[in-house]
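Visitor: Sequence and predicted structure below; questions after.
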Amino acid sequence: MFCQEAVVIDPAQLSDPAVRAFVTAVNAGDPTAFRDVLTPDVTMSDDGSDRDVTEWTEREIFSAGGHMAVDSEVDGGRSLVVDFRNDTWGEMRTAWRFDVTPDGHVRRFETGQA
């Protein structure tokens, strides 16, 4: 049986600058840089349910060592397939979609199982 290893996209090569900054901040464990890429009224959903962004990101990303290994991007870099891992859940294949303002801030992101 032939097994092909997935090629991970370097976050520095992501097409959309706001999404690039989002992924870079997550992978660096940098909540300040993460907040800087978001609008003040950012919203998000996880598996179709809206969540509190601050609480969710602290629990799922920053306190749990969250990391995004990007497998693919479409829609100008605003839709990603990611192998996301954290210390709580391990690794899972996820889809991420981003709504970005004209001035380059994420106003909404959605994630869920891919």
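Guide: Cool, got the structure.
Visitor: Only C-alpha atoms from now on, for both contacts and neighbour counts.
Guide: Will do.
Visitor: which residues touch the residue nearest the centre of the chain?
Guide: Most central in the chain under CA atoms, centre = their mean is V23, positioned 5.3 Å from the mean C-alpha point. Contact criterion CA atoms under 8 Å, 6 or more residues apart in numbering gives P11, M68 as the residues in contact with V23.
Visitor: isn't there a strand covering it?
Guide: No: inclusion of V23 in a strand is not indicated when DSSP: H, G, I helix; E, B strand; the rest coil is applied; the result is helix.
Visitor: Look up how far P102 lies from it.
Guide: As for V23, its distance to P102 is 19 Å (criterion: CA to CA, to the nearest Å).
Visitor: another one to put next to it:
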Amino acid sequence: MTIHTARLSDPAVRAFVNAVNSHDREGFMALLAPGATMADDGSDRDLAEWIDQEIFSTHGHLEVDNESADGRAVVARYRNDTWGEMRTRWRFTVEDDGRISRFETGQA
């Protein structure tokens, strides 16, 4: 069962999902702390390259099925034009200023 984005517990994660789903690259980048990092399936990736290839140039979309860790870990159905739809897990590190310093994703 999908959790409506507005009901996600953590404000940074909620804003992340909204930015992905509305294809708002500028808003997405504003959510990230300076020097933010990410990993996909356990391997660190170049953040700018990854978000371009996996989110913005391929119409990425997240539908969150459940959340844990006070809303900073989610399982979601993620789809884009390259890979279609897959069940994924996401974990976020959010700094005191509310910006995301790291996210990790991979198949669930």
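Guide: Arrived safely. Fair warning: this is a prediction, and the values are worked out from it, not measured in the lab.
Visitor: TM-score for the pair, please.
Guide: The pair, once superposed, lands on a TM-score of 0.99 when counted by TM-score structural alignment, normalised by the length of the second structure; 108 aligned residues with a CA RMSD of 0.5 Å.
Visitor: Trace the residue nearest to the centre of the first structure over to the second structure, please.
Guide: Structural correspondence for V23 of the first structure with respect to the second structure (TM-score structural alignment): V17.
Visitor: List the buried residues of stretch 56-69 of the first structure.
Guide: Buried residues in stretch 56-69 of the first structure, counted by 16 or more other CA atoms under 10 Å: T57, E60, I61, F62, A64, G65, G66, H67, M68, A69.
Visitor: Buried residues of stretch 98-108 of the second structure, list them for me.
Guide: Across stretch 98-108 of the second structure, burial judged by 16+ other CA under 10 Å covers R99, I100, S101, R102, F103, E104, T105, G106.
Visitor: Per the alignment, F84 of the first structure pairs with which residue of the second structure?
Guide: In the second structure, F84 of the first structure lands on Y78 (TM-score structural alignment).
Visitor: ok, and the closest non-adjacent residue to its match?
Guide: Once flanking residues are discounted, Y78 of the second structure sits nearest to L62: 4.7 Å by CA to CA, 6 or more residues apart in numbering.
Visitor: And the helix or strand containing the one you found against the first structure, how far off on average?
Guide: L62 of the second structure belongs to strand 61-68 when assigned by DSSP states H and E. Taken against the first structure, strand 61-68 of the second structure registers an average deviation of 0.3 Å after superposition, with mean CA distance after the TM-score superposition for the first structure.
Visitor: elements contacting that strand?
Guide: Under the contact criterion of 3 or more CA pairs under 8 Å, 6 or more residues apart in numbering; DSSP states H and E, strand 61-68 of the second structure touches helix 11-21, strand 73-80.
Visitor: That one aligns to what range in the first structure?
Guide: Residues 67-74 of the first structure are where strand 61-68 of the second structure aligns, taking TM-score structural alignment as the criterion.
Visitor: Just give me the match in the first structure for L47 of the second structure.
Guide: L47 of the second structure maps onto V53 of the first structure when the alignment is built from TM-score structural alignment.
Visitor: residues touching that match, list them.
Guide: Per CA under 8 Å, 6+ apart, neighbours of V53 of the first structure: V42, T43, M44.
Visitor: what's the answer for D70 of the second structure, then?
Guide: The contact partners of D70 of the second structure, by CA under 8 Å, 6+ apart, come to S9, D10.
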